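Visitor: Just to be clear, the model below is a prediction. Sequence and coordinates:
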Amino acid sequence: MSTAALTLNPAEEWRPAVNPWIIALAVTLATFMEVLDTSIANVALPHIAGGLSAGQDESTWVLTSYLVSNAIVLPLSGWLSSIVGRKRFYMGCVALFTVSSFLCGFAPNLPALIIFRILQGIGGGGLQPSEQAILADTFPPAKRGMAFAVYGIAVVMAPAIG
């Protein structure tokens, strides 16, 4: 038996199936959209209230409903992804977030908008923990710092743009 097979460095054995930067780009774009959506609603709130003939107190439910549903799903994300699988959970969150974002744009009244924002918050709440786990699994330990730095840029830039 050859000893060459026994002397491999664990870092040399590890190789992702696809280019890890493509995965990083995909999860970073989803993060960017989720964080942008959180901040852009604050800016648009007066226009939303005017367009839906809602008072200031009523229109703040647009923000509150998203943040509360997001905060409820956030700590459950690890458990839910262990039940349905990380990829399936992540893709479900992206789909729910995308569809509910589209529906928010076409909401005919304030109650419909609040319901769509709750759904959007549920989808968005599962994104960030899943994305961080995906990045940690995709990159070898030596490159994780760079991957999380790129991810962090999206988290910082989205509110500045929104």
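Guide: It's in.

Visitor: CA atoms for contacts and neighbours, from now on please.
Guide: OK.

Visitor: check contacts around the most centrally placed residue in the chain.
Guide: For the chain, the residue nearest the mean C-alpha position is residue 127 (3.0 Å; CA atoms, centre = their mean). Counting by CA atoms under 8 Å, 6 or more residues apart in numbering, residue 127 touches 30-31, 34, 90, 93-94.

Visitor: how about the helices of this protein, start to end?
Guide: Remark: helices assigned in the chain by DSSP state H are 10-13, 20-51, 56-73, 77-84, 86-105, 110-125, 127-138, 144-161.

Visitor: helices and strands around the second one, which ones?
Guide: What it means is helix 20-51. Applying 3 or more CA pairs under 8 Å, 6 or more residues apart in numbering; DSSP states H and E, we find helix 20-51 packed against helix 56-73, helix 127-138, helix 144-161.

Visitor: also this one, for the comparison:
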Amino acid sequence: METGLTKWIIVITVVLCCLLELIDTSIVNVALTQMMGNLSATQQEVSWVVASYGIANVIVIPMTGFLAEQFGRRNYYFVSVVIFTLASIACGQSTNIWELVAFRFVQGIGGGALMATSQAILIDTFPPRQLALGQALFGMGIIIGPTIGPTLGGYIVDSNLGRVLNLARG
């Protein structure tokens, strides 16, 4: 059990990671048409951007307990954050649809591990009498993420930010 500032740093980190994973799950949905134009992809091809992420999640989530036990929960979580972050950067730098699909798959592997490991970390962080508080904070992240994702995605697509990101990519 962690106490003091360390406990709250863990809580903030875990909730933010879950929040980012859930935002990432839904952010691309509103940008599919834009991606079709920017990457010269068909509707069937661009649907793989969403599907590859989900498939990776479905593969990694059942393996998470085993992998966390083999490598240690902290190490596994840290590597998952690194994979998720690097894959996110790679997604932003993709120049064609199949690169984006491949990087979204890798991103889904990291993201699925984040979601599955986060609750276990919170359970280890809070004493039994405060466990409800930890789970409530986790629940807030889970509820807020899917709400922010499409809104943020729409903002990026419709604003100058979307054009700037597109120009920066080349």
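Guide: Happy to help now that I have it. Quick caveat: nothing in here was measured; it's all calculated off a predicted structure.

Visitor: What does the TM-score come to for these two?
Guide: TM-score of the superposed chains, computed with TM-score structural alignment, normalised by the length of structure 1, equals 0.88; 149 aligned residues with a CA RMSD of 1.3 Å.

Visitor: okay, and stretch 21-38 of structure 2 goes to which residues in structure 1?
Guide: Aligning stretch 21-38 of structure 2 against structure 1 (TM-score structural alignment) gives residues 34-51.

Visitor: Per the alignment, name the residue of structure 2 opposite residue 20 of structure 1.
Guide: Checking TM-score structural alignment: residue 20 of structure 1 goes with residue 7.

Visitor: Tell me how far residue 51 of structure 1 lies from residue 111 of structure 1.
Guide: 13 Å (CA to CA, to the nearest Å).

Visitor: likewise residue 10 of structure 1?
Guide: From residue 10 of structure 1 over to residue 111 of structure 1 the distance is 54 Å, taken as CA to CA.

Visitor: who has more neighbours, these two?
Guide: Higher neighbour count among residue 10 of structure 1 and residue 111: residue 111, with 15 against 8, using other CA atoms under 10 Å.

Visitor: Translate that one into the numbering of structure 2.
Guide: Taking TM-score structural alignment, the alignment pairs residue 111 of structure 1 with residue 98 from structure 2.

Visitor: now do residue 78 of structure 1
Guide: Match for residue 78 of structure 1 (TM-score structural alignment): residue 65.

Visitor: check contacts around its match.
Guide: Contacts for residue 65 of structure 2 (CA under 8 Å, 6+ apart) come out as residue 117.

Visitor: do the same with residue 12 of structure 1
Guide: Listed by CA under 8 Å, 6+ apart, residue 12 of structure 1 has no contact partners.

Visitor: can you tell me how far it sits from residue 141 of structure 1?
Guide: Noted for residue 12 of structure 1: a distance of 12 Å to residue 141 of structure 1, by CA to CA.

Visitor: for residue 52 of structure 1, same thing?
Guide: From residue 52 of structure 1 to residue 141 of structure 1 the distance is 50 Å (CA to CA).

Visitor: do residue 111 of structure 1 as well
Guide: Counting by CA to CA, the separation of residue 111 of structure 1 from residue 141 of structure 1 is 46 Å.

Visitor: that older thread, who has more neighbours, residue 52 and residue 141 of structure 1?
Guide: Between residue 52 of structure 1 and residue 141, counting by other CA under 10 Å, residue 52 is the more crowded of the two (15 against 10).

Visitor: Surely the more buried one touches residue 112?
Guide: No: with contact defined as CA atoms under 8 Å, residue 52 of structure 1 does not reach residue 112; the gap is 10.6 Å.

Visitor: Mind listing the shared neighbours of the two?
Guide: By CA under 8 Å, 6+ apart, no residue touches both residue 52 of structure 1 and residue 112.

Visitor: hang on, the earlier thing: could I get the helices and strands packed on helix 20-51 of structure 1 as JSON lines with distance to residue 98 of structure 1?
Guide: Listed next are the helices and strands packed on helix 20-51 of structure 1 as JSON lines, based on distance: least, CA to CA, whole Å:
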{"stretch": "helix 56-73", "distance to residue 98 of structure 1": "14"}
{"stretch": "helix 127-138", "distance to residue 98 of structure 1": "12"}
{"stretch": "helix 144-161", "distance to residue 98 of structure 1": "17"}
